[in-house]
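> my questions are about this predicted structure, shown below with the sequence.
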Amino acid sequence: MKRVAIGLLGTVLDRGKTPDRWDKWRPTISLFQHEDLLIERFELLFEAAFQSQAQQVAEDLRSVSPETEVRFHQIPFGRDPWDLADVYGALHDWARNYEFDPENEEYLIHITTGTHIAQISLFLLNEAGFLPGRLVQTAPPRGGKRTRHHDPGHFTIIDLDLSKYDALSTRFAREAGETTDFLKSGIATRNPAFNQLIDRIEQVALRSRAPMLLTGPTGAGKSQLARRIFELRQHRGGLEGNFVEVNCATLTGDTAASALFGHVRGSFTGAQKDRPGLLREAHKGLLFLDEIGELGTDEQAMLLRALEDKTFLPVGSDKPVKSDFQLIAGTNRDLRQAVVEGRFREDLLARIHLWTFALPPLCERREDLAPNLDYELLRYAETEGRQASFNQEARRAFLRFAERPDTPWLGNFRDFNAAIVRMATLAPRGRIRIEDVDEEIQRLRASWQRPGVPTPHSSAEATIPLSPQQREQIDPFDRVQLAHVVEVCRRSTSLSEAGRELFSVSRQKRAITNDADRLKKYLAKWGLSFGDLGAFKH
C-alpha cells in the first residue's frame, strides 16, 4: 500500500530560506528523513498568505526525499486562526472533499505543526473518522539543532483505536457517564428512553453549535436542561459568553423586538436611551428562547436573519450589529401545526429543528420519581438553608401515590417540586410525616380538578370513607369496584336493597340468596359497614 502523509505547514517551525535553515530542526522536513518511514505522497495544507513558504518547504522536502510527491492545498481558516469552529470547519470541509482510498493507501496525519487549535481539529477529525488513518508526531533531537545529514529527531505513530487500550476506554466511558450525569443534575434516572435522550443531547452539545429545539409539556424541565447544556459547554465546549433566558410569551406588542434586538434612542416613544437587547447580551454565549412558538412573526423574521448572518438591526437603527450566539429554543406547542396555521415561519422552523429533542412528561417517567425526590430534598436544603427528610412510612406513602398510573402530574416537575417544598416547609423539625403526606395528596388532587372535566379523583373514589393513606393501599382495580359499591349503598335504603342491585345477575343462579350477608362481608374486607357509608335511614 502507498503511504500518504497529511500535514499543516508550520509557519514558524518550518520557516527558513537562508542556508542556515538546515542547522535547525524543521518538523515537516524531518518527517521525510527517517529511513524507516518512507512516504510516497505528502498533502501539504496551508493558508494562501503562506504560499511562498509552502513552495520553499516543498523544494527542501524534494531534496531530502525525491521519491515523495508533494501536493498543495490552500485552506481558508477565516479571520481568526484561533477560532476552533472556523478552523475545524475549514479542515472538515477539506476532508469531506478529499478522495481517500483506504483500500490502496494508508494515511498518516502529522499533528506537530500548525496552531494548537489546528492540531486539536486534526485530532478530532481523525477521532470522528473524517480523516482516516493514524496520527504521527515528530520531535527534535536533543538540543533542538541538527545538520542536513545528521539526526532528524524521532517520530511516534499514534493509533486512536481505543479498543486496544482498555484503561483509556474505561476512562473515556467514565468521563462520558460523568457528562450525562451533569446534564441530569446528578440524578440517577432509571428511565431507559430518557437516559438515551440525555446521551444524545450530550453528544450534540459538545460537537455542534447548531440550534437545538427542546419540546415537551410545561414543567418537563426544558429550562433547567438548557442551563445545564450551557454550563457543560462552558466547561468543555469553549463558550465564553453568558446564558440568557427569556420566555417569549412575555414578549408582547411593540416591546418584543426591542427586548430581543435592542433599540436606539428616540426610535419610539419612551426610548430615552440605547438598549443593547438580549441577543447582544448572549454574544459568544447561549440564548434560550422558551415558548418560541409565542414569538411574533416580525420577530421570527429578525431572529432568522440573526441566526443565518449573525447580524441584525436594532429597532430604529440602519446599522447592523453582530452577535455570535448559540440558540436553544423551547416549546410546548406543535410548531408544525403552527406553520400550517400561519403562526410560525416555516423557514425558521427548518433552521431550528436540526436537533430536536422531546422531553417526556413526568407521568411517562414514574420510575424516576424516587431519585428526583432525593434531588428535590437536596435542592430545598441548598435554597432554604435547612434540612428536611421523610420518615420511612411517609416516604413509602408519597412514592406509592406519586408512582400510581392514575396520578396525572399535570404540572410535571413543577407540581412535583412544589409538593416537596410544601411538605418540607410545613414538616415539624424538618421531618415529613404520614399526615403531611396525606394533606399534600389532598392538595394536589384539588389542584388537578378542572370544572366540568372528570378526573379519577373527582369520581366516587374520592368519597370512599377511608383515609387517603388507606385508599392508596388498595389496588386501582379494587378501588374502582369499591367506589361503585359505596355509591350503590349510599342511594339504597337498606343493606338488602343494595345487595339485590349489586348481585342482580349472580343471585339468579343461587338456590338460596343472602345478598345482605354477601355485601356485609365484602364491606368488612375493607373495614367498612353499611352504616359507615351514610346510607339512608327510615
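In hand now; what should we look at?

> okay, CA-based contacts and neighbour counts for the rest of this
OK.

> hmm, who's touching the host helix or strand of residue 382?
Using DSSP states H and E, residue 382 maps to helix 369-384. The contact list for helix 369-384 (C-alpha atoms under 8 Å, 6 or more residues apart in numbering) reads 187-189, 386-389, 399, 402-403, 417, 420-421, 424.

> which SS state does residue 343 fall under?
Classification of residue 343 using DSSP: H, G, I helix; E, B strand; the rest coil returns coil.

> nearest residue to it in space, please, no chain neighbours.
Leaving aside its sequence neighbours, residue 343 sits nearest to residue 297 (C-alpha to C-alpha, 6 or more residues apart in numbering; 7.0 Å).

> in contact with residue 410, which residues?
Residue 410 sits in contact with residue 448, where contact means C-alpha under 8 Å, 6+ apart.

> that's a helix at residue 152, yeah?
No: using three-state DSSP, the assignment for residue 152 is coil, not a helix.

> before we go on, here's another structure to hold up against the first:
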Amino acid sequence: MPKKTVVIGFLGSQLDSGQGAGRWEKWRPTISLVQHDDTLIDRLELLHSAKHTALAQQLVRDIANASPDTQVNLVPMDVADPWDFGEMYAALYDWARAYRFDPAHEQYWAHITTGTHVAQICMFLMVESRFIPGVLLQTAPPKKQQAGNPGSYTLIDLDLSRYDVLAQRFNQAHAEALEFLKSGIPTRNTRFNALIEEIERVAIRSQAPILLTGPTGAGKSHLARRMFELKKSRHQVQGDFVEVNCATLRGDSAASTLFGHKKGAFTGAAADRAGLLRTAHQGVLFLDEIGELGLDEQAMLLKAVEEKRFFPMGSDREVSSDFQLIAGTNRDLRVDVAQGRFREDLFARINLWAYTLPGLAQRPEDIEPNIDHLLARFAAESGRAVRFNVEAKARYLQFARSAEALWSGNFRDLMASATRMATLADGGRISTALVDAEIQRLQWLWKPVGNGQAESAVELSSQLSAEVEASLDLFDRLQLEAVVRICQTSSTLSEAGRRLFDRSRVQRTVINDADRLRKYLLKFGLTWDVVKRPG
C-alpha cells in the first residue's frame, strides 16, 4: 500500500491571499499543491499566525473545493517577530518534537515557498537535522498566468552530510542526545565523555556497523539500546531493537536463531522460522559477544551485512533484511583474527566504527555520579528515598576509587552494591557502619579464589616454547610465574593489569594496564587466552 503524502508548510500571507472569484485566476502556492492531477496530497499541516486565521479558513474552503480528499489541519503558530531566527526556529522545533510522525505509512514534504525567508530557512534546518523526516518541496508559478494552471513543483532530498547546522536549538538537541546516551548521568571522565560525543554523531549520521568492545559489565548492551532509541527518536529506524548473546548459540541453533530455517532443515525443525536478522528489518541488531560465533555463521553474517540478503537454513531462496548491526565483545578480535578464530573480512567490515568502553575502575571520577543515579533510580522504583550520611559517602568513595576496588564486574558490581546499601538503609540513611559492611562484601567478592593455592607453582613448560623456556634467567622465570599467577586468578586482562600495576599506574598520564600486560606477555610468546587456559 503506497504511503500517504503529507505536506507541512506556512500560510503565505501575500501569495495565498485573494478575495472573490478572481482569486482563482492567480497562482496561489498553497492552493497549487492540490491542483496537480497526478499528485494527491492526503493531508496538509498549514502553519499560520492568529492574525491570518480568516485567510487560513478561506484556504481550507478553497482546498476542499479543489481537492475534497485532502485533509487540512490548521496549526496556529504565533511568533512575536517572524523575522527573528531564534523565535521562529524555537516555535517550529517545539511543534516538530510534539508531532507524531509515522514514516512507515506517510511521506513528508516540507513546503519552503511560503512564509518569511527566516521561516523557510528554519524549515530547511528541521529537515536537514531530521526533526522533520522528509524532503523539501519547492513550488513555482506557471510561465503564463492561466486559470487552473498549478505551475510546477520540485522535491529536494537533502544530502545531509554536506551541511552543518548552526542553530541554537540544534545544539540543545545535541546536548540532549549526549545526556540521553549517558542515561542522564553527569559523567566526568574526559575519555568517556569524548567517546560518547563521537558515538552520538555516528549513531545519527551512519547506518554502518558499529563495534563496541570492553570488559563484561562495562555497558555495551545498554549503550547499544540507547543508540537505537536515539535513532528512533530521529525517525531513522522504523523496526525493533533485537539483541542476542552469541555465547548462547551453538550448533544448528546458532544459524537457525540468526538466519532462520525452513521446515525440515534439520532434526527438530518442525516449522519455518524467520530468524532474528529478519526480525531486525529496518531496525537494529545487537550481537553481543560476536567473537563467540562459529566461522560458518560469521561467513553468513558477512553476506547479510554487505548485501542485505542471505539464505535461511535449508532454503534455496534468498531473503532480505535491511538492518544496522551493532556488535559487542570483551575479546580482542585482532588476536582472534591472527589465530584463525574470527574471519578477517568480517572484522574489517564491522570495524569501521569501533569503540572501547572503559571499565568502571578506569573511570573513578564517574563512580560518584553513577552511585547517585542508582540511588535515585532505587527511590523511583521503591518509593523510598535513600541518601548517604556525609561521612559514609566519603568512606565509600575513598574505597571505591582506590586500587583495592577492582570492580571486576564493572557496573553490575556497582548496581548490586547500591541496591544492597539502599535496601538495608534504616530511615533512608546509609550509615558508615553499613558502608563498612558493604566494603567487606566487595573485598570478599574480589578476593582471588583457590583455597590457599594462589601461591602454588605455575607450570610454564606447557605454555612456553622450548626455545623461550631454555633462554629464561631465574629472575625472568620467577617474575613471569608471578605474573601468570595473577592472570590466572583474575577474570579479565584489565583486572590483572590493575593488580600488577596498582602503584606505577598513578604516575602515568595515559593509563592502559591491559596493553602493558599484553605487551609483557608477548615478549615470551604468550597471550591472555594461553595463560588462562587450564594446564
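Looks like it arrived, so ask away. On a predicted model such as this, the values are computed, not experimentally measured, just so you know.

> for the two chains, what TM-score is obtained?
For this chain pair, the superposition-based TM-score is 0.56 by TM-score structural alignment, normalised by the length of structure 2; 338 aligned residues with a C-alpha RMSD of 4.1 Å.

> ok so, going back, tell me which two of the contacts of helix 369-384 of structure 1 sit farthest apart.
Greatest spatial distance among the contacts of helix 369-384 of structure 1 (C-alpha to C-alpha): 386 and 403, at 27.0 Å.

> these two touch, right, residue 240 of structure 2 and residue 277?
No: at 10.8 Å, residue 240 of structure 2 does not count as touching residue 277 under the criterion of C-alpha atoms under 8 Å.

> the two: who's more crowded?
residue 277 (27 against 17; other C-alpha atoms under 10 Å).

> which SS class is the more buried one?
helix.

> now it: how far from residue 262 of structure 2?
15 Å (C-alpha to C-alpha, to the nearest Å).

> kindly report the same for residue 484 of structure 2.
Residue 484 of structure 2 is 48 Å from residue 262 of structure 2, where distance means C-alpha to C-alpha.

> can you check residue 388 of structure 2 too?
Taking C-alpha to C-alpha, one finds residue 388 of structure 2 at 57 Å from residue 262 of structure 2.

> how about residue 156 of structure 2?
43 Å.

> for the residue lying closest to residue 27 of structure 2 once chain neighbours are set aside, list the residues it contacts.
Distances taken as C-alpha to C-alpha, 6+ apart place residue 141 nearest to residue 27 of structure 2, at 6.1 Å, with adjacent residues excluded. By C-alpha under 8 Å, 6+ apart, the residues touching residue 141 of structure 2 are 27, 29, 150, 151, 152.

> 10 Å instead, please
Neighbour list for residue 141 of structure 2: 26, 27, 28, 29, 32, 149, 150, 151, 152, 153 [criterion: C-alpha atoms under 10 Å, 6 or more residues apart in numbering].

> now do the same for residue 229 of structure 2: its match in structure 1.
Under the alignment by TM-score structural alignment, residue 229 of structure 2 pairs with residue 231 in structure 1.

> for that match, helix, strand, or coil?
helix.

> for residue 178 of structure 2, same thing?
helix.

> structure 1: which residue goes with that one?
Per TM-score structural alignment, residue 178 of structure 2 is aligned with residue 180.

> measure that match to residue 187 of structure 1 for me?
10 Å.

> which one of the two is surrounded by more residues?
For residue 180 of structure 1 and residue 187, the more surrounded residue by other C-alpha under 10 Å is residue 180, and the numbers stand at 22 against 18.

> contacting residues for that one?
186, 187, 195, 196, 197, 198, 199, 200, 201, 202, 203, 232.

> try it again at 8 Å.
198, 199, 202.

> what is the nearest of the residues you listed to residue 452 of structure 1?
Nearest to residue 452 of structure 1 among the contacts of residue 180 of structure 1, counting by C-alpha to C-alpha, is residue 198 at 38.2 Å.

> after alignment, which residue of structure 2 pairs with that closest one?
Using TM-score structural alignment, residue 198 of structure 1 lines up with residue 196 in structure 2.

> next one: residue 254 of structure 1
Looks like residue 254 of structure 1 aligns to residue 252 there (TM-score structural alignment).

> what sits closest to its match if chain neighbours are left out?
Using C-alpha to C-alpha, 6+ apart, the closest residue to residue 252 of structure 2 is residue 266 (7.7 Å).

> mind telling me what that neighbour corresponds to in structure 1?
So, by TM-score structural alignment, residue 266 of structure 2 is matched to residue 268.

> just residue 391 of structure 2 next, same as before
In structure 1, residue 391 of structure 2 lands on residue 393 (TM-score structural alignment).

> and its match, what does it touch?
433, 434.

> after whichever helix or strand it is part of comes which helix or strand?
With secondary structure defined by DSSP H and E, residue 393 of structure 1 is part of helix 392-402. Using DSSP H and E, the helix or strand that follows helix 392-402 of structure 1 in sequence is helix 413-426.

> so how far is residue 404 of structure 2 from whichever residue in structure 2 pairs up with residue 309 of structure 1?
In structure 2, the residue paired with residue 309 of structure 1 is residue 307, using TM-score structural alignment. Counting by C-alpha to C-alpha, the separation of residue 307 of structure 2 from residue 404 of structure 2 is 49 Å.

> same check, this time on residue 294 of structure 2
38 Å.

> who's in contact with the spatially closest residue to residue 432 of structure 2 that is not a sequence neighbour?
Of all residues not flanking residue 432 of structure 2 in the chain, residue 392 sits nearest, at 4.2 Å (C-alpha to C-alpha, 6+ apart). Going by C-alpha under 8 Å, 6+ apart, residue 392 of structure 2 touches 430, 431, 432, 433, 435.
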